[in-house]
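Trainee: Sharing a model that was predicted from the sequence below.
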Amino acid sequence: MTHEVSFEWRVVEDADWHSLPAGFAPAEPGHRTSGDRWLLVAALRAAVILSIAWLIPGATHQAPLETLPPTTGLAVLPVLEREAAAWQSNDLARIEPLLAPEVRFEWRNEWRTPFTLATAAGTTVEETVIAQTSHGDMVQVTLLVHAPTPWTLNAVTYRETRYYRPGEQSWLRTLPPPSDWGEEHTLETPHLRYQFRTRDTEAVLAILDRNESVYLLLHELLELDPSPEPEKLTIRIDPRLVSGWAYFGRIQPLTSPALARVPHGMSDADYLAHSIANRVTGLLLNQLTLDDKRGEQAKWQPLVWAINGWMRTDLQARRSPWHRRVETMLDRRRAELLPFHLADILDSPLPRPYEQRTFMHQYLLIESLVGYILTAYGRDQLPGLLAVLRDHGSWQVVPEMLLGIAPAEFEDGWNRFVATHYLGMP
């Protein structure tokens, strides 16, 4: 199947950012353990992040970048179109002439991924050029990309910065040279150490106090000693591609926002704050769960995505696209789906690949259940909720073990919450 890539050439003004289509990006894992234990850690991490999301700022509008002369923009635009068509064709003979020879394999694979996923899903990759700048003989193009990612079930919108240099016959996609990143710097706060290049200085300085607050609150919520270890946790912001699926220990590398896929609506500083909070939370939860042998296997992955939907609500004061989809589904199928019961939540993992109808139902159940607990009973319930999930691995025991109420009473309140917050009923 052939997929068309749509381009729209325009510079988005600061006041227009709120009207662009919103996307959703779950938090990337800070480490990996094995099997269901990793899913449990990921689920608990998402729950903790939800509780401290108010410390991470809401959407920060990006100031428009300085535009290049129209002739330069017109010269680069056809290259973007040819590049997208080449990636979708998966034809190396078409791809190679558009990439600079110095680009390493891992970056080529990273750039190919959205098109591969879109082809597999039968969808399209949509790219909107929003700004462009020049750096010597290099052109920097900022785009909004709407495409599937490895972290999500459906397509999301993110901001991506690309770099092109002149070739013999065409512009070639490349990466900024090492000289563009500037000198290495180190800054320390009472509990964290940051290593970064000059290019990322502004974003790092904007998050120092905020991350200290998050660090202390996470330790308080999880009842852990915040005193730094002999070697402080180091956040290293690198001009390289960093995998989210690795365990990094006390030195946590992150890809510079200048090279990352930044969720739509987030500034570079917000992106770093969000990513660092996820990494710190993952490390702390790993401390709590790695040696725990009592956790039962459960269907954690939908829980991770459901809580991330609520996290996005707190981060950007608007619902995720998934929330809007499940609202529509519930409105159309309310007679079939309501009332909700704890027994409706599957006790075993969903088979892969996920059947979307089943997945969205499970997502709706878990998202609404999480929202009800945090709204009706307060976020001070979070430590107890984490303990129940850690010890029992199931939502079925939450009403009695966490709240001391009968399941029937809990379900009654849960369904009233769903009627009010999902169906707009009084």
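Mentor: Perfect, I can see it now. Only a predicted model underlies this, so the values are computations on that prediction, with no experimental measurement involved.
Trainee: contacts and neighbour counts: CA atoms only from here.
Mentor: Noted.
Trainee: buried residues in the helix or strand hosting residue 72?
Mentor: Counting by DSSP states H and E, the element that carries residue 72 is helix 70-89. Within helix 70-89, the residues that count as buried by 16 or more other C-alpha atoms under 10 Å are 73, 76-77, 79-80, 83-89.
Trainee: same check, this time on stretch 171-188
Mentor: For stretch 171-188, by 16+ other C-alpha under 10 Å, it's 171-176, 181.
Trainee: which among the residues you listed gets closest to residue 49?
Mentor: Set against residue 49, the nearest of the buried residues of stretch 171-188 by C-alpha to C-alpha is residue 181 (30.6 Å).
Trainee: residues in contact with the residue nearest to the closest one when sequence neighbours are not counted?
Mentor: Nearest residue to residue 181, sequence neighbours excluded (C-alpha to C-alpha, 6 or more residues apart in numbering): residue 199, at 5.1 Å. By C-alpha atoms under 8 Å, 6 or more residues apart in numbering, the contact list for residue 199 reads 180-182.
Trainee: can you check residue 94 too?
Mentor: Taking C-alpha under 8 Å, 6+ apart, one finds residue 86 in contact with residue 94.
Trainee: In which helix or strand does it reside?
Mentor: Per DSSP H and E: helix 92-95 holds residue 94.
Trainee: how about that helix: buried residues?
Mentor: residue 95.
Trainee: swap in stretch 235-249?
Mentor: 235-240, 242, 244, 247.
Trainee: Going by contacts, tell me the helices and strands next to the helix or strand that the helix holding residue 94 is followed by.
Mentor: The helix or strand immediately downstream of helix 92-95 is helix 105-121, counting by DSSP H and E. When contacts are defined as 3 or more C-alpha pairs under 8 Å, 6 or more residues apart in numbering; DSSP states H and E, helix 105-121 sits against helix 70-89, strand 138-147.
Trainee: Against that first model, consider the following:
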Amino acid sequence: MTDFVLLNDVAWATVGYEQDGIRYQRMQFYHLINGQWRRTAPDPVFWGEEKSLETRNLRFVYHARDEALVQKLSRWAEEIYSRAALEFNVGASPHLTFYIDPEPRPDSPLITEGEFHLASPELTGMRQDGELPIALSQKTAYNIILRLALEKSGTRIGASPHEPTIGPNWVVMHGVVYWLLDRLLPDNTAIPGLEARLHEAASSGELMPLSSLWPPYRYGSLQRSALALAEAHSMVSYLADTTDPGRIPVLLRMLGTTIKPSETMAALGLDFRQF
């Protein structure tokens, strides 16, 4: 604990910690109850007034306490948006809104409306070196990339992207999202896990046929679903990095049109039987 503010029976504490070699700090709130200090919900006084900031394609709704962070995040996120829109060749780009919440809430972004909720790093961890927290950068980039991928494909949904409901082609769609996430955010924590799962399956002879990346899905377990995502990421990386990155916008368009892998590959100028 590096700092402590006492206001009658309420206390704010700044707690420092280290993760993956990086120093962080976060706020914790306490309330004096029956002579004992107990963790409590964030104090509204701590956050200050609600504010908003708009860039060309993004809007951020936040509280005064997060002003400096949002200034930095907005510039970085706008660059991610511009690069993703260029990679996917998105025409009329949707305007997205991010809410920086002063208290934790269930993860349920409204993809269709382009609204996303992020917990304030004051609660989840601020880097002491002033850089954006990796978890915040990764989640912001993921949401932007996924929304633009859906825009290019013409897919419209309103559920959480962490469930298999991103249209019928959600596995390959996520392969595209993870491919671009890795390009735009090399220090992300998602791709190493996918690559490790793929290598493990390859060494044990458990790789699934590429046709299994398209509906109907019959994975039967979370482990098999994770392997499908790893294989989809590998396939999309091959298409983009080994053949032609211009195929990615075509792939996205086909993911919103057909659930047949042969038709998808034919649109890319490839024979699925020989792929």
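Mentor: Received it, and whenever you're ready, just let me know what you need. These numbers come from a predicted model, not from an experiment.
Trainee: TM between them?
Mentor: Remark: TM-score between the superposed chains equals 0.68 [TM-score structural alignment, normalised by the length of the second structure]; 249 aligned residues with a C-alpha RMSD of 4.0 Å.
Trainee: can you give me the helices for the stretch 151-275 of the second structure?
Mentor: For the stretch 151-275 of the second structure, the helices defined by DSSP state H, counting those that start in this stretch occupy 170-184, 190-203, 222-238, 247-255, 261-267.
Trainee: could I get those helices as CSV with mean neighbour count?
Mentor: Shown next, in CSV, are the helices of the stretch 151-275 of the second structure (neighbours: other C-alpha atoms under 10 Å):
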stretch, mean neighbour count
helix 170-184, 22
helix 190-203, 15
helix 222-238, 20
helix 247-255, 21
helix 261-267, 17
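Trainee: I'd like those written out as TSV, with distance to residue 7 of the second structure added.
Mentor: Output for those, formatted as TSV (distance: least, C-alpha to C-alpha, whole Å):
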stretch	distance to residue 7 of the second structure
helix 170-184	43
helix 190-203	41
helix 222-238	47
helix 247-255	54
helix 261-267	62
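Trainee: Which stretch among the ones you listed approaches residue 30 of the second structure most closely?
Mentor: So among the helices of the stretch 151-275 of the second structure, helix 190-203 is nearest, using C-alpha to C-alpha, at 33.4 Å.
Trainee: need the longest helix for the second structure.
Mentor: For the second structure, the helix reaching the highest residue count under DSSP state H is reported as helix 67-88.
Trainee: mean per-residue distance, the next helix or strand after that helix to the first structure?
Mentor: Downstream of helix 67-88 of the second structure, the first helix or strand assigned by DSSP H and E is strand 96-101. Per the superposition on the first structure, strand 96-101 of the second structure and its aligned residues are separated by 3.1 Å on average (mean C-alpha distance after the TM-score superposition for the first structure).
Trainee: Check the alignment and tell me where residue 399 of the first structure lands in the second structure.
Mentor: With TM-score structural alignment as the criterion, the equivalent of residue 399 of the first structure in the second structure is residue 265.
Trainee: does that match really touch residue 273, like I thought?
Mentor: No. Using C-alpha atoms under 8 Å as the test, residue 265 of the second structure is too far from residue 273 to be in contact (9.4 Å).
Trainee: residues in the second structure aligned with stretch 184-198 of the first structure?
Mentor: Going by TM-score structural alignment: stretch 184-198 of the first structure matches residues 50-64.
Trainee: ends of the matching stretch, how far apart?
Mentor: 6 Å (C-alpha to C-alpha, to the nearest Å).
Trainee: List the contacts of that stretch.
Mentor: The contact list for stretch 50-64 of the second structure (C-alpha under 8 Å, 6+ apart) reads 47-49, 70, 74-75, 78, 81, 93-102.
Trainee: Let me see the contact set for residue 268 of the second structure.
Mentor: Residue 268 of the second structure neighbours (C-alpha under 8 Å, 6+ apart): 247, 250-251.
Trainee: Excluding chain neighbours, what is closest to whichever residue in the second structure pairs up with residue 289 of the first structure?
Mentor: Residue correspondence to the second structure (TM-score structural alignment): residue 289 of the first structure is matched to residue 155. Here the nearest residue to residue 155 of the second structure in space, its sequence neighbours aside, is residue 256; by C-alpha to C-alpha, 6+ apart that works out to 5.6 Å.
Trainee: what residue of the first structure matches up with that neighbour?
Mentor: So residue 256 of the second structure corresponds to residue 390, using TM-score structural alignment.
Trainee: Could you tell me how many residues sit around its match?
Mentor: When neighbours are counted by other C-alpha atoms under 10 Å, residue 390 of the first structure registers 23.
Trainee: what angle sits between the host helix or strand of residue 157 of the first structure and strand 138-147?
Mentor: Taking DSSP H and E as the definition, one finds residue 157 of the first structure inside strand 156-166. Computed by axes from the mean of the first three to the mean of the last three C-alpha atoms, to 10 degrees, the angle separating strand 156-166 of the first structure from strand 138-147 equals 150 degrees.
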